[in-house]
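> Predicted coordinates and the sequence they were generated for:
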Amino acid sequence: MVRGSDVVLILVAIIFPPLAVGFISGCSCDLLINICLTLLGYIPGHIHAFWLIYKKMQAEERYGQGGYRYIGNGSYQPYAQAAPPQQAPYYGATN
């Protein structure tokens, strides 16, 4: 499902790809990569920005909006959930 924020990111990526990548990843290696790709050719910068937007949309579908954090290289990780209660050891006893 495409959200309004994704549409805005796509429009920003069409105009200036490094700005869209900066919104997604902050000041990171991905931003530097996108700046270099945009300087080498406008189309490679677009492809990289659209790929990152696509990965962000996948993370939103998988973890819900705001339930993830960006860890770099187009990868996302869910925020830590409450750990399930651990079962006490049996110490040789059987069920």
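Structure's in. What do you need?

> Please count neighbours and contacts with C-alpha atoms only from this point.
Fine.

> Which strand or helix spans the residue positioned nearest the centre of the chain?
Nearest to the mean C-alpha position of the chain, counting by Cα atoms, centre = their mean, stands Lys56 at 4.0 Å. Using DSSP states H and E, Lys56 sits in helix 42-63.

> and the comparison structure, right after this:
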Amino acid sequence: MGSATFVEVILAILLPPLGVFLRYGCGVQFWIDLLLTIFGYIPGIVYAIFVLVG
């Protein structure tokens, strides 16, 4: 796993916007992930993992 911690990945699975918020704050990544999570939970998870690990 890249530089993501285990806790960030678990939070990204449970509450995707929270996992991204802890790493990037209220930046663009957070808002994209929030919108994806609102439109569908699975896309939010996929994006959060992609952002945190990639």
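Yep, that arrived. A quick note: this is a predicted structure, and the numbers were derived from the prediction, not measured.

> that older thread, so the following helix or strand past the helix holding Lys56 of the first structure matches what in the second structure?
Beyond helix 42-63 of the first structure in the direction of the C-terminus, DSSP H and E gives the next helix or strand as strand 68-72. Using TM-score structural alignment, strand 68-72 of the first structure lines up with nothing in the second structure.

> roughly how far out does strand 68-72 of the first structure sit from the chain middle?
Remark: strand 68-72 of the first structure is offset 5 Å from the chain centroid, using Cα atoms, centre = their mean, to the nearest Å.

> Packing partners of that strand?
Applying 3 or more Cα pairs under 8 Å, 6 or more residues apart in numbering; DSSP states H and E, we find strand 68-72 of the first structure packed against strand 75-78.

> Buried residues of the strand it packs on, list them for me.
Within strand 75-78 of the first structure, the residues scored as buried using 16 or more other Cα atoms under 10 Å are Tyr76.

> contact partners of it?
By Cα atoms under 8 Å, 6 or more residues apart in numbering, the surrounding residues in contact with strand 75-78 of the first structure are Lys55, Lys56, Ala59, Tyr63, Gly67, Tyr68, Arg69, Tyr70, Ile71.
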